[in-house]
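[1] sequence isn't available, so here's the structure alone:
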């Protein structure tokens, strides 16, 4: 008999209605085999047909209406307005990828026509473009039950590239995942596509996920979650007989550097904005600022005092799961146990809740931070560590000693930013997105966005999990040499029947 589990309301601890099955190893195997079989057909779909399919998925998700939002609210504790916005982001990125593949230039077509008269040797006809990798395994995230889950950015970008997908639903929101999965399957059927284009499996343990990673039909992995989970998946993938790429976004503490002059001018308002960013969504965004670096000054002292006051007045809200709440509480306790790290401020609002994480600010000095690498580790939740530097050189030393992060921010006046150009140069080597005078929470879904960064923020700093460039994770280049015109893909034919931009003999042309 198959094992079942139920979702838990994180705000109350209540067990929610609905039984969900733990997928067996055989079911995972069958899903991967079906995805491989469907890939033979799906990979050949035109950009226009893939675009129509992605748009149909978006329409089917919208058609779920309030039922989807209400179930996600019960399973995550996230407020309905937040979930409404996240649904908009989810269908928006599906439609953005639809526009992208319909236009078609993403395949990066490159054509070097034959030069039979070239001396001392002739050049053969060479044509290159990106093609899809194959079936992709995708892991839903806990903190975005829609936008980074079953129909999230990894699924959208993989389907846009021409890959089929096997998605492991996150066990924290199985009902939400099931609803979205049914919407995608409906879109598959309505589009006349093979059933294996989209496969959904689930379970609470690691066995289901590892069965996907280790299946020989799977050619890449997309993951958003903890460092421990992402690293375990990466290690398993590279140990396969055929190693495969893992694009794991594993978290970040997103340091924010506040320069002295701007704190003198705007320190009080910045302190409130900083606390708002730290505690947004109970601190359960991968871009919440977990570190603030402040130069010791009058402006810096006022900033810290105001931040302490702001955190005291911040109301705790439910975290996504009891497990995440417990990990957060342990993480704050661990930081507070480091010598010369103190609790600078904590929420004084009492809430009778099941998994409400207490907003907390801690502080330490630059020298302690530099000597204690563990202080840089992400504590997933509404806390942040304020690092106080005595000098400009100490601020630079803190930056130099940072590991890889998704983002880094520098707040400063125009004059200060020029003066601290060396700080920006250091941080450029540490992150995927460098921000001036703006907090990192909030990730625009666009062509230019990079949501990635050097290890340990991700397993591959060359990639992004947000924005249209995410499609390249699931494609590879193929060169066609001396092919007859009739056998070439439309993207590479001499007459350019698709009208896409191509690199023709070293020059961009359409």
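    On my side now, so go ahead. Treat the numbers as computed from the prediction; the structure is a model and nothing was measured.
[2] from here on, just use CA atoms for contacts and neighbour counts.
    Noted.
[3] helix/strand/coil for residue 131?
    strand (DSSP: H, G, I helix; E, B strand; the rest coil).
[4] got a list of what it touches?
    107, 161, 162, 475, 476, 477, 478 (CA atoms under 8 Å, 6 or more residues apart in numbering).
[5] give me the subset of those residues lying in helices.
    residue 161 (DSSP state H).
[6] which among the contacts of residue 131 end up buried?
    Neighbour counting by 16 or more other CA atoms under 10 Å classes 107, 161, 162, 475 among the contacts of residue 131 as buried.
[7] biggest separation within those residues, which pair?
    107 and 162 (11.1 Å; CA to CA).
[8] strands of the stretch 201-350 of the chain, residue ranges please.
    Per DSSP state E, counting those that start in this stretch, the stretch 201-350 of the chain carries strands over the ranges 220-224, 246-249, 256-258, 291-295, 342-346.
[9] got another one to weigh against that:
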């Protein structure tokens, strides 16, 4: 889900608050397997070009007003992406090293998202229509009130690096914004510019084929372009997936504009896991194997990677670590999304491993000139009970590493949990009897994890985010900067605002709010749900 920390930290933080450079640099596609440039794709956008892109998108708003046309756009975009799958997957693999199998699945997810939002648009429930007729008998009396939601306007989307499709140009932010009726200007991620150009051309072609202005979707490149985008007065909201530093800089810029705008940023997440003593005793080997697979999946480059585990000290926990050691040792070295991420990972794990009391049963780090190897670190949970140098272990380290803190009491578990930041996910591994209530503690631990995350799992692993209506991909800061979700159909709510009409003549009302309901949208009238 989002699922990557941006490589643009330094440049984006440096750029916020400064004027964009007059001259722009070429945009190169780079092979992460070798670190060598593949081809020049584009030029970084100037401030004037960003302005033109935003104004073009703003002018295209009216064309998106018709819901039937919006749904057609989303479906046509999905069809064209499927038709171009060979070229899209080839380009994405060349720029990310994620592999054709993974990217084939990601493309399927991307087109499924587009089609799911088309169905949402067709149904119309997202408009959240309420009608309350005049009621003079109430105290105080009610006037005639009719409420629904309208699109915000131009949305800026900042692509993620580790999902070049599902969280990039044609991804969930773009799909949900278009579904809401908002034109989109995407700031391409520097790790996959060629893939971004290809996908943008497909979406623009889809727009043209359904009779829309192609400027309902526009692409810009460059760090300074991203800063100009968040500043532009016609941009009304933004979606971001990336690092804490880069995302926070843009979030602050969005908040300090003359007219502040919503900034829906997904930043960093530790995704804690708590393994009860009973669970370790019951299935230590199964938990160890599952943890190894989840923390090393995709070379540890999922934002839902379980990066911190509370496991019991003693024999059951020892068996879990023995299995984890064996499983991680069989993991092949992998290529990260770019060499800057690789260098940050190697440096980050070295700094953590050097802390007193920290052991590395399987040492993570450099696996070769262009690869990294998976591993994990362990320490007594008591070292995390109070503020100190070990707090570094409570920060996300992007890549194939997790930290296992060994606890000796329930108080240590609750003490460490109380010091954790906000997360996308939190996972509880319990024994069967704890799930039935025959053993105490399960409900209390679930309650302790709930304030920490947007998605709480029991006896599962957080990598893998279903694109479902009930999904919540977002959590307390720094996991995200808002309470919304970036995955699932309710992601559309980020790009809408409610408006009420009071005592308005029927002929002047939007069709969705008229008594005869000509567009047949679901709504609640005088407290009763219709359709």
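    Here it is on my side, so go on. Source: prediction; values computed, not measured.
[10] coming back round to it: will you turn the contacts of residue 131 of the first structure into TSV that also has distance to residue 287 of the first structure?
    What follows is those, written out as TSV (distance: CA to CA, whole Å):
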residue	distance to residue 287 of the first structure
107	30
161	27
162	30
475	27
476	29
477	32
478	36
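[11] right, so the strands of the stretch 201-350 of the first structure: which one is the most enclosed?
    strand 246-249 (a mean of 29; mean count of other CA atoms under 10 Å).
[12] okay, and that one goes to which residues in the second structure?
    Mapped onto the second structure using TM-score structural alignment, strand 246-249 of the first structure covers residues 263-266.
[13] got it, and stretch 164-180 of the first structure?
    By TM-score structural alignment, stretch 164-180 of the first structure lines up with residues 183-199 in the second structure.
[14] need the counterpart of residue 308 of the first structure in the second structure.
    With TM-score structural alignment as the criterion, residue 308 of the first structure matches residue 325.
[15] assign a three-state SS to residue 480 of the first structure, would you?
    strand.
[16] please say which position in the second structure it maps to.
    That one, residue 480 of the first structure, aligns with residue 501 by TM-score structural alignment.
[17] ok, now residue 274 of the first structure?
    Using TM-score structural alignment, residue 274 of the first structure lines up with residue 291 in the second structure.
[18] who's in contact with that match?
    306, 324, 461.
[19] same question for residue 348 of the second structure.
    residue 397.
[20] where do the helices sit along the stretch 401-531 of the second structure?
    With DSSP state H, counting those that start in this stretch as the criterion, the stretch 401-531 of the second structure has helices at 410-417, 432-436, 442-449.
[21] and the ones you listed as CSV, adding mean neighbour count and distance to residue 302 of the second structure?
    Output for the helices of the stretch 401-531 of the second structure, formatted as CSV (neighbours: other CA atoms under 10 Å; distance: least, CA to CA, whole Å):
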stretch, mean neighbour count, distance to residue 302 of the second structure
helix 410-417, 17, 22
helix 432-436, 14, 28
helix 442-449, 16, 20
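[22] and those helices: which comes nearest residue 74 of the second structure?
    helix 442-449 (37.0 Å).
[23] list the contacts of the closest one.
    Residues contacting helix 442-449 of the second structure (CA under 8 Å, 6+ apart): 414, 417, 426, 427, 428, 430, 434, 435, 456.
[24] and that helix, how far out from the chain's middle?
    Put simply, helix 442-449 of the second structure sits 25 Å off its chain's centre (CA atoms, centre = their mean, to the nearest Å).
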